[in-house]
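Visitor: no sequence on this one, just coordinates:
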């Protein structure tokens, strides 16, 4: 069983794998494949809820889907994303919201899109026994400020990311996601920390990799340039749905074996 402690122990020794999942069937497949951690990301906004960004995702949506993922997993570490404005506005509310995801949705940890404003919150949550995964680089909840551009591309920005990574490690974060940053910056952050780094668009020199499950499965209309499609599930779904429609329209489904006849109900009309 993967725990926050065992994940930390993998840093520098064994690659860490993490994928997003937003429902029980997908989570069970991810776990069966032996993936270390399942992230119930606010990426559900774009990936499965039909939003244009992660910003509309609510705490209730994350809580419901985290509970579904947790029910379907026994071995993988379940990490729940704290959605936009569920943290950082009021300290008491932030702690309560994070606690809900552990107490009511059975998450093992929470993830915060991080910055200077989350260092003390990370410390507070960690002190209370709520494990925190930090997230630096491209932070989609700041899309209206940052867009989706690569982060840490000049010296000042890179130094800020490194400093924030160290600050969050010191505050108790058990791991750090680095998204869409230069590979050489990610490598230096990884070398500077004992905390494991998990990259997405951050090159190979990190402790682990995470991707959005709809990209991995080939369900997305389009994927970011740093992702990879490892299957064509969208194509399989289209073939199956088309097959159903054609069978119904052609009179091939349902066949005799798909139903039964009960003699006692003959001649009631």
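Guide: Structure's in. What do you need? Owing to the predicted nature of the structure, the values given are computational and were not obtained by experimental measurement. Numbers count the residues shown, from 1 in each chain.
Visitor: CA only for contacts and neighbour counts going forward, please
Guide: OK.
Visitor: is it correct that residue 80 falls within a strand?
Guide: Yes. Counting by DSSP: H, G, I helix; E, B strand; the rest coil, residue 80 is part of a strand.
Visitor: surely it touches residue 44?
Guide: No. The pair residue 80 and residue 44 fails to qualify as a contact (CA atoms under 8 Å) at a distance of 11.3 Å.
Visitor: okay, those two: which has more neighbours?
Guide: Each of residue 80 and residue 44 has its neighbours counted (other CA atoms under 10 Å); residue 80 has more, 32 against 24.
Visitor: contacting residues around residue 100?
Guide: residue 63 (CA atoms under 8 Å, 6 or more residues apart in numbering).
Visitor: now do the buried residues in the host helix or strand of it.
Guide: Assigned by DSSP states H and E, residue 100 belongs to helix 91-103. For helix 91-103, the neighbour count (16 or more other CA atoms under 10 Å) marks 94, 95, 97, 98, 99, 100, 101, 102 as buried.
Visitor: for the last one, give its distance to residue 63.
Guide: Relative to residue 63, residue 102 is positioned 9 Å away (CA to CA, to the nearest Å).
Visitor: and the third one, by the same measure?
Guide: Using CA to CA, we find residue 97 at a distance of 10 Å from residue 63.
Visitor: let's bring in a second one:
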């Protein structure tokens, strides 16, 4: 028997921030639909097994793996449908999947630019759209009860652009706009929409960024930490804690926000 707080779907869940968010929401009592691209299925299945060993109020939680490419509308739609079929609902949608290509604007090809926007904003838009359609239906079936929570992945570069990240910054600024507009449109259904805007986090993406900059990762972390008031990079669990709060009743009056979480690197 599985008794959970609801169903959460997390994209890009096989590693890093997505993995930490999925584990935290499971510990909060949610059943999980875990998404990534097919090449990361092994990581999803490992995470699925870990979540299924978590107890909530003495009961087992359900988890499922569902691969999909966020750039493909039909795949995103099917991801939502499969989650509902297997787990019964979508109460929390975390559109976490994203990519980063480090290059100067003048060196960025149209193909590079389009690829970044296709994953980082088109993919987020599709997740928001199809999660919202499902949540509106649930809101109506539940007699007007609050419809759910949608969370997107923005970035510190969505508020203060960085050199070497023109396409990435553009995509993340767009996430903020989408989040604000969606929050206004979905408020009548009791659906809250927010985003997290992290600074540098200890993830594979940041490791790859250091490689692109041709510096040793440990040296990169030490150097960048000195420019952060809290003197460290963030950890995936820092973001997971924020998401846990944003989808909770304690954040019931927060919507349309892109919450900075960057150790003091940038102030809104």
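Guide: Yep, it's here. Everything numeric in this text was worked out from a predicted model, so none of it was measured.
Visitor: what's the TM-score for these two chains?
Guide: Here the TM-score for the pair of chains, by TM-score structural alignment, normalised by the length of structure 2, is 0.37; 154 aligned residues with a CA RMSD of 5.6 Å.
Visitor: returning to that earlier point: the helix holding residue 100 of structure 1: what's the following helix or strand?
Guide: strand 109-113.
Visitor: tell me what that following strand is packed against?
Guide: strand 77-81, helix 91-103, strand 132-137 (3 or more CA pairs under 8 Å, 6 or more residues apart in numbering; DSSP states H and E).
Visitor: turn those into TSV, including distance to residue 165 of structure 1.
Guide: What follows is these, written out as TSV (distance: least, CA to CA, whole Å):
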stretch	distance to residue 165 of structure 1
strand 77-81	18
helix 91-103	21
strand 132-137	8
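Visitor: tell me which of those sits nearest to residue 68 of structure 1.
Guide: Between residue 68 of structure 1 and those, the tightest spacing by CA to CA is seen for strand 77-81, at 10.7 Å.
Visitor: next, the angle strand 132-137 makes with that closest one.
Guide: 60 degrees (axes from the mean of the first three to the mean of the last three CA atoms, to 10 degrees).
Visitor: packing partners of strand 77-81 of structure 1?
Guide: strand 37-40, helix 59-71, strand 109-113.
Visitor: rerun that using 6 Å as the cut-off
Guide: Counting contacts by 3 or more CA pairs under 6 Å, 6 or more residues apart in numbering; DSSP states H and E, strand 77-81 of structure 1 packs against strand 37-40, strand 109-113.
Visitor: hey, which of those strands is tucked in deepest?
Guide: Ranked by mean neighbour count, those are led by strand 37-40 with a mean of 28 (mean count of other CA atoms under 10 Å).
Visitor: now the strands for structure 1?
Guide: 16-20, 37-40, 77-81, 109-113, 132-137, 175-179, 197-200, 208-211 (DSSP state E).
Visitor: now do the fifth one and helix 91-103, the angle between them.
Guide: Think strand 132-137 of structure 1. Using the same axes, to 10 degrees, strand 132-137 of structure 1 lies at 110 degrees relative to helix 91-103.
Visitor: give me the angle between strand 132-137 of structure 1 and strand 175-179.
Guide: Using the same axes, to 10 degrees, the direction of strand 132-137 of structure 1 lies 20 degrees away from that of strand 175-179.
Visitor: possible to save the strands of structure 1 as a markdown table with distance to residue 7 of structure 1?
Guide: Converted to a markdown table, these look like this (distance: least, CA to CA, whole Å):
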| stretch | distance to residue 7 of structure 1 |
| --- | --- |
| strand 16-20 | 7 |
| strand 37-40 | 9 |
| strand 77-81 | 9 |
| strand 109-113 | 12 |
| strand 132-137 | 11 |
| strand 175-179 | 8 |
| strand 197-200 | 10 |
| strand 208-211 | 10 |
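Visitor: how about the ones you listed, which one is nearest residue 187 of structure 1?
Guide: strand 197-200 (9.2 Å).
Visitor: which secondary structure elements does the closest one contact?
Guide: Using 3+ CA pairs under 6 Å, 6+ apart: strand 197-200 of structure 1 touches strand 175-179, strand 208-211.
Visitor: for the shortest one, packing partners?
Guide: Contact partners of strand 208-211 of structure 1 among helices and strands, from 3+ CA pairs under 6 Å, 6+ apart: strand 16-20, strand 197-200.
Visitor: what does that strand contact?
Guide: Around strand 208-211 of structure 1, the neighbours that count as contacts under CA atoms under 6 Å, 6 or more residues apart in numbering are 15, 16, 17, 18, 19, 198, 199, 200.
Visitor: doesn't residue 196 of structure 2 lie inside a strand?
Guide: Yes. When three-state DSSP is applied, residue 196 of structure 2 is found to be in a strand.
Visitor: what about the closest residue to it other than its chain neighbours, which SS state?
Guide: Of all residues not flanking residue 196 of structure 2 in the chain, residue 259 sits nearest, at 4.9 Å (CA to CA, 6 or more residues apart in numbering). Put simply, residue 259 of structure 2 is strand when judged by three-state DSSP.
Visitor: in the helix or strand hosting residue 208 of structure 2, what's buried?
Guide: Assessed by DSSP H and E, residue 208 of structure 2 sits inside helix 204-212. Residues of helix 204-212 of structure 2 classed as buried: 205, 206, 207, 209, 210 (neighbour count, 16+ other CA under 10 Å).
Visitor: can you give me the helices for the stretch 151-269 of structure 1?
Guide: Listed in chain order, the helices of the stretch 151-269 of structure 1 (DSSP state H, counting those that start in this stretch) span 155-171, 183-192, 213-217, 233-249.
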